[in-house]
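K.L.:
got a structure for you, letters missing:
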């Protein structure tokens, strides 16, 4: 059986793990979408940069001579130095197409050779060569998915002779995403650990320590002559503390009454001097009376009448939270002192808390057995004094 502490820790850590996992997943999707948008934007910028470099370095129009692609007077087909230079500047793969066929490229196949002479995918050819539009988006480049941009190459008369391509491999994108996720996971993990430590600190301060103090309140109270032990915690813990202390006081009072009754029996104290023995005699006589359908003997009736004092009436019950043993203890103390007295003095005399004693004194006041007055204390604060009637 796990303790409350372990259950709370498991619940806390489980919640933090779920929260951290959710944050990482959401960030992963967000980073992936942002990465695709960033890759597409980069490819467009790199394409414009490469076209500007080619136009500056190789003036003239695009043309086809003897089945080869030219830019001005410079042959572009198989001009791998040019595409390698552009790829080095941009970090992308670069290809120049004659029609739908690769004439110069940095793209390599599985054998490590340049894929000269291979063709573009049909959907790209339809968009660029047939429709004359720039293709932007994901495309299959020799078996690899890339984020690509394909732009048409036009002759001086406007005819489309080929395409210029730049692309960013998904492997590069995935590497970027992985690095970003690792960084974010590290930050989320550090934040989770920090939150866990803070939650553990406040749990120990507000829940565990008050509960441990409450568990030992009986022993501590016994060591300090039954004085109330103050426990700092949440409202619920403080309410539990009050209820526990009240229960402990009632048990202690009942134990004291039993102990006194036992001592009186051992010392052969007369029956009339012990209220509990009188009650036992009355109960026994009532049971005998019920069984025999006879009236209570005269001697027991006298004992019963002795209990009908201003302090207690058998016909009148006690409200919830008050018990006869504690009431008798307080009444006996008031009868012994028989003078105006404060709650603190009564609490000290009967070894109970002021809160408990105050409830019994107010009960006696409500029934007209005591009256109260406000008097100034030693430090100017009003003190409530109870006066027996």
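P.N.:
Thanks, I have it. As the structure is a prediction and not an experimental result, all values here were calculated from the model.
K.L.:
okay, CA-based contacts and neighbour counts for the rest of this
P.N.:
OK.
K.L.:
Spatially nearest residue to residue 146 (excluding sequence neighbours)?
P.N.:
Leaving out its chain neighbours, the residue that sits closest to residue 146 by Cα to Cα, 6 or more residues apart in numbering is residue 169, at 4.3 Å.
K.L.:
Look at the one you found and say how many residues are nearby.
P.N.:
The local packing of residue 169 (other Cα atoms under 10 Å) involves 19 other residues.
K.L.:
distance of it from residue 27?
P.N.:
Look at residue 169 and residue 27: by Cα to Cα, to the nearest Å, they are 22 Å apart.
K.L.:
my guess is the residue nearest to residue 146 meets residue 143, correct?
P.N.:
No: here residue 169 does not reach residue 143: they are 11.0 Å apart, not a contact under Cα atoms under 8 Å.
K.L.:
residue ranges for the strands of the stretch 251-389 of the chain, please.
P.N.:
Applying DSSP state E, counting those that start in this stretch to the stretch 251-389 of the chain gives strands spanning 341-342, 370-376, 382-388.
K.L.:
Nearest to residue 156 among those would be which one?
P.N.:
strand 382-388 (106.9 Å; Cα to Cα).
K.L.:
returning to that earlier point: make JSON lines out of the strands of the stretch 251-389 of the chain and add mean neighbour count.
P.N.:
Listed next are these as JSON lines, based on neighbours: other Cα atoms under 10 Å:
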{"stretch": "strand 341-342", "mean neighbour count": "18"}
{"stretch": "strand 370-376", "mean neighbour count": "14"}
{"stretch": "strand 382-388", "mean neighbour count": "17"}
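K.L.:
quick one: which of the ones you listed is nearest residue 327?
P.N.:
Checked against Cα to Cα, the stretch from these lying closest is strand 370-376, at 13.6 Å.
K.L.:
chain center to that closest one, what's the gap?
P.N.:
50 Å (Cα atoms, centre = their mean, to the nearest Å).
K.L.:
In addition, the following structure is provided for comparison:
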């Protein structure tokens, strides 16, 4: 059978792992969305930067002439100077299209050559060339996926004659995503480890150690060692375990007191037992029963209802000892004699004091708190 400590450890580990995985999945999804948004935002910003550089370097309107694209008086076809410059500033790929055909680009084919003469995807061409809108988002560029930004190029009459593009390679996006996820994973792992050890420490301190202590004390209790019932001072909590400790303590004190009274009754009633063994008539037994009932009635009249947590057996145990000594006694002396805790004895003495059954004297020493001495009031 697995111990409670192992079961709680397994529960804590499983809960921590589930929580960590759930958080990592949620963070991963958020990082992915954030990385995509960051790439698109950068592409759009670089698109505006590139357009401003083109207008600054090559003033004049865009125009198409004899199948070539011009900016002002400069022919753009195979003029890769401007796209290279834009790429060097932004770190992105850059392309200028005539229609949907690349005429100047930094994008390269698999063989390493510039992808001049290749075409944009139909999805992009439809959005930009047909509808005249910007295209922002992932798109296929010469067989690879990029986070892209496209905008139409207009001639002086407002006709769409081409496109300008900047794009961030999916490799860059993947690197950004992986790096961000790795950092968050490391932070998540560190927090998970902290939560795990914190939970283990809390469980050990609040649950397993108090239960272990209770088990050790109750094992002593089952062997008749009632003097070991001091653990409530070690388990000072208001939760269920603390309540269990206090209940076991009260039960132990009650059993201890009952054991004391049984031993006492065995000695006191030895003559009665002898009379029974010798075959005494029933009148003797009836008289003893009557005396017992009278003693119980007198006790009810004398003490009234006991306070919560007190029991008659323990009260009689303390009372009988004080009768035997017939002198002023401290709570510590009584506790040692009747084998109860000092705290328990003081509760009963306080009750007897409220009932007016004991007299209390204060003994003052040279230093420290005064000592309370209790003496049974014989007149009561």
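P.N.:
Now that the structure is in, tell me what you want to look at. Please read these numbers as outputs of a predicted model, since none were measured by experiment.
K.L.:
How about the contacts made by the residue nearest to residue 146 of structure 1?
P.N.:
Applying Cα atoms under 8 Å, 6 or more residues apart in numbering to residue 169 of structure 1 gives the contacts 92-93, 144-147.
K.L.:
So which bit of structure 2 is stretch 41-50 of structure 1 matched to?
P.N.:
Mapping stretch 41-50 of structure 1 onto structure 2 (TM-score structural alignment) gives residues 41-50.
K.L.:
How far does stretch 168-177 of structure 2 sit from its chain's centre?
P.N.:
35 Å.
K.L.:
Ok, stretch 199-209 of structure 2 next?
P.N.:
The answer for stretch 199-209 of structure 2 is 13 Å, by Cα atoms, centre = their mean.
K.L.:
Can you list the buried residues in that stretch?
P.N.:
199-200, 203-204, 206-208 (16 or more other Cα atoms under 10 Å).
K.L.:
wait, isn't residue 156 of structure 2 in contact with residue 64?
P.N.:
No: using Cα under 8 Å, residue 156 of structure 2 is not in contact with residue 64; the gap is 10.6 Å.
K.L.:
Which residue ranges of structure 1 form helices?
P.N.:
4-57, 80-90, 122-125, 170-203, 209-215, 217-223, 235-266, 275-292, 298-307, 324-337, 343-350, 354-366 (DSSP state H).
K.L.:
Contacts for the fifth one next, please.
P.N.:
The list of residues contacting helix 209-215 of structure 1 from outside it, by Cα under 8 Å, 6+ apart, reads 231-233, 237, 241, 244.
K.L.:
repeat that with 6 Å
P.N.:
The contact list for helix 209-215 of structure 1, computed with Cα atoms under 6 Å, 6 or more residues apart in numbering, reads 231, 233.
K.L.:
Next, the buried residues of it.
P.N.:
Neighbour-count burial for helix 209-215 of structure 1 [16+ other Cα under 10 Å]: 210-211, 213-214.
K.L.:
if I look at residue 343 of structure 2, how far off is residue 109 of structure 2?
P.N.:
90 Å.
K.L.:
Give the residue farthest from the middle of structure 1.
P.N.:
residue 66 (74.5 Å; Cα atoms, centre = their mean).
K.L.:
if I look at it, how far off is residue 89 of structure 1?
P.N.:
31 Å.
K.L.:
ok, now residue 108 of structure 1?
P.N.:
18 Å.
K.L.:
try residue 302 of structure 1
P.N.:
On the measure of Cα to Cα, residue 302 of structure 1 and residue 89 of structure 1 end up 117 Å apart.
K.L.:
and what of residue 283 of structure 1?
P.N.:
Applying Cα to Cα to residue 283 of structure 1 and residue 89 of structure 1 gives a distance of 107 Å.
K.L.:
Residue 205 of structure 1 too?
P.N.:
Counting by Cα to Cα, the gap from residue 205 of structure 1 to residue 89 of structure 1 is 60 Å.
K.L.:
same deal with residue 127 of structure 1?
P.N.:
27 Å.
K.L.:
what about the two, which has more around it?
P.N.:
residue 127 (17 against 12).
K.L.:
Start and end of stretch 225-245 of structure 2, how far apart?
P.N.:
Note: stretch 225-245 of structure 2 ends 16 Å apart using Cα to Cα.
K.L.:
Give me the buried stretch members for stretch 18-28 of structure 2, please.
P.N.:
Across stretch 18-28 of structure 2, burial judged by 16+ other Cα under 10 Å covers 20-21, 24, 27-28.
K.L.:
just the residues you listed now: which is nearest residue 318 of structure 2?
P.N.:
Set against residue 318 of structure 2, the nearest of the buried residues of stretch 18-28 of structure 2 by Cα to Cα is residue 20 (58.7 Å).
K.L.:
coming back round to it: would you list the buried residues of stretch 199-209 of structure 2 in a markdown table and tack on distance to residue 15 of structure 2?
P.N.:
Output for the buried residues of stretch 199-209 of structure 2, formatted as a markdown table (distance: Cα to Cα, whole Å):
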| residue | distance to residue 15 of structure 2 |
| --- | --- |
| 199 | 10 |
| 200 | 12 |
| 203 | 14 |
| 204 | 17 |
| 206 | 18 |
| 207 | 17 |
| 208 | 18 |
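K.L.:
In contact with residue 149 of structure 1, which residues are there?
P.N.:
By Cα under 6 Å, 6+ apart, the neighbours of residue 149 of structure 1 are 135-136, 165-166.
K.L.:
what's the closest of those to residue 368 of structure 1?
P.N.:
Nearest member of these to residue 368 of structure 1, counting by Cα to Cα, is residue 136, at 95.5 Å.
K.L.:
Quick check: chain neighbours aside, which residue is closest to that closest one?
P.N.:
Nearest non-adjacent residue to residue 136 of structure 1 (Cα to Cα, 6+ apart): residue 149, at 4.6 Å.
K.L.:
Distance of that neighbour relative to residue 135 of structure 1?
P.N.:
Distance from residue 149 of structure 1 to residue 135 of structure 1, by Cα to Cα: 6 Å.
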